[in-house]
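> need the 3D shape of this:
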Amino acid sequence: MEHIHFYTASFWRRAGASFLDGLVFFVPIFVVFEMLLGMDASRSSQDWRFNLAHSLYLAILPLLWSGYTLGKRAVGIRIMKADGTRMGVWTMLLREVIGRFLLGTVTFGVSAVVSALMIACRKDHRGIHDMMAGTMVVYR
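Model (predicted):
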């Protein structure tokens, strides 16, 4: 059996994937709100429902697609459990909805800044949400 070695994804790879995921999510929202419904799409990103929906996209797609979101797939990285076991619904809800969305809301974004610094500075490139859920983002 072949041994596969994974490397943790750097801050910049993860940032690139997040940017692409944002485009994938925000562009259709803009089209629906602004062009089809005639509503102000710029306010949608400030709405908790929009942010929750974005968190659910980030939680559900990796479950269905072996740890990938569209942005992560494009830059060649994916989410996996740090211990190598299969990710479940609870893992991804803990990571994205509780560890990122709720914690970010409660701390007024401070946890997002701290998490970004952790990803940039830690050798294993894991943020708060990764630590809470026991996940890591890797590339081969």
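
> use CA for all of it now, contacts and neighbours both
Fine.

> helices of this protein, residue ranges please.
11-30, 48-64, 70-75, 89-92, 103-106, 110-121, 128-133 (DSSP state H).

> nearest to residue 82, out of the ones you listed?
helix 128-133 (8.7 Å; Cα to Cα).

> quick one: list the elements packing against the closest one.
helix 110-121 (3 or more Cα pairs under 8 Å, 6 or more residues apart in numbering; DSSP states H and E).

> show me which positions of the helix it packs on end up buried.
111-112, 115-120 (16 or more other Cα atoms under 10 Å).

> also this sequence, please, to line up against the first:
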Amino acid sequence: MTEDHLDIKTPEYVAIQFQIAGLGSRAAAFIIDQALLMIINILAIVILFFVMDGMETSPFFLTESTFPIAVVVIGLFVLNWGYFFFFEFFSGGRTLGKRMVGIRVIQENGHSITLLSSFIRNLVRLIDSLPTAYFLGIIMIFFHPKHKRLGDLVAGTIVVHERKAKKKKKLTPIEKEINLRGLTENDLELDDWTLKSFTAKDWKLVSTYASRFHQLPVEERNQLTKQIADLLLTKKGIEVAGKTDTDLENTLLVLYLVLKDEWEFEL
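This next block holds a predicted model:
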């Protein structure tokens, strides 16, 4: 089955794409959540057993022996139902299982799940679990084009994969140097005719200069800077006279930025 996607347009007309979570990822998250709840349920029953065992030897509690049972039963019901409701609303649509798998519940319009939607979604969970083992919910998720169970349809929600933040591209040494000097493309004004007059050979010369910038001793770098400046900048009508070595370096580095946009992906 191919990956399904949901495209949402914000009021600012910005398109956001989500990958819809399928049956496999949702089942994995549900199994994790149920395993956690099962552990808590077993611990509660074990504690109840010891409490009841102690109460049998105490005449004071003989008339109220069913009270702890009622408390545990009600508590476990609230826990097992409220777990999903609480985490999905207060934890950004993610239970512990969903967080581990990397999925979350959101509104169909892309907004975070609301209190009412979370309540309705998890109330209908009781129907999705019929007749047993979430059979109805599994069938709905498998056949629905957006992998929705009945609770999602009623509440207007959808389960999607977390949108991973794009990793920032690691800066090269020359890019770090350019940033350190505070240089931008706007520092060198070139008209269209001058920009188009630079050839692939010129770009290769500038890019080679930039790649070797940190490898050369200062004295050799200053000589190379003057040679390239005389060869390229003067020919293009860019003022060179009276500029210091640092000024010429800055001009060539900015030229590198400008030509990079023009030539890097064309060669």
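
> circling back: and which of the buried residues of helix 110-121 of structure 1 is nearest to residue 103 of structure 1?
residue 111 (6.6 Å).

> let's have the helices of structure 1 in a markdown table, adding distance to residue 1 of structure 1.
Below are the helices of structure 1 laid out as a markdown table (distance: least, Cα to Cα, whole Å):
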| stretch | distance to residue 1 of structure 1 |
| --- | --- |
| helix 11-30 | 29 |
| helix 48-64 | 26 |
| helix 70-75 | 26 |
| helix 89-92 | 28 |
| helix 103-106 | 41 |
| helix 110-121 | 32 |
| helix 128-133 | 29 |
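
> nearest to residue 37 of structure 1, of those helices?
helix 11-30 (9.8 Å).

> can you show me the strands along the stretch 101-250 of structure 2?
103-107, 157-161 (DSSP state E, counting those that start in this stretch).

> what sits up against the last one?
Residues outside strand 157-161 of structure 2 that contact it (Cα atoms under 8 Å, 6 or more residues apart in numbering): 18-21, 102-108, 113, 117, 121, 146-148, 152.

> show me what contacts residue 119 of structure 1?
10-11, 125-127.

> tell me which two of those sit farthest apart.
Farthest pair in those, by Cα to Cα: 10 and 127, 11.2 Å.

> looking at those two, which one has more neighbours?
residue 127 (27 against 20; other Cα atoms under 10 Å).

> state the distance from that one to residue 24 of structure 1.
23 Å (Cα to Cα, to the nearest Å).

> over to residue 134 of structure 1?
Residue 134 of structure 1 is 26 Å from residue 24 of structure 1, by Cα to Cα.

> residue 70 of structure 1 now?
Distance from residue 70 of structure 1 to residue 24 of structure 1, by Cα to Cα: 8 Å.

> neighbour count winner among the two?
Per other Cα under 10 Å, whichever of residue 70 of structure 1 and residue 24 has more neighbours is residue 70, with 20 against 14.

> surely that one touches residue 21?
Yes. Counting by Cα atoms under 8 Å, residue 70 of structure 1 touches residue 21, with 6.2 Å between them.

> what number of residues lie near residue 253 of structure 2?
Residues lying near residue 253 of structure 2 (other Cα under 10 Å) number 26.
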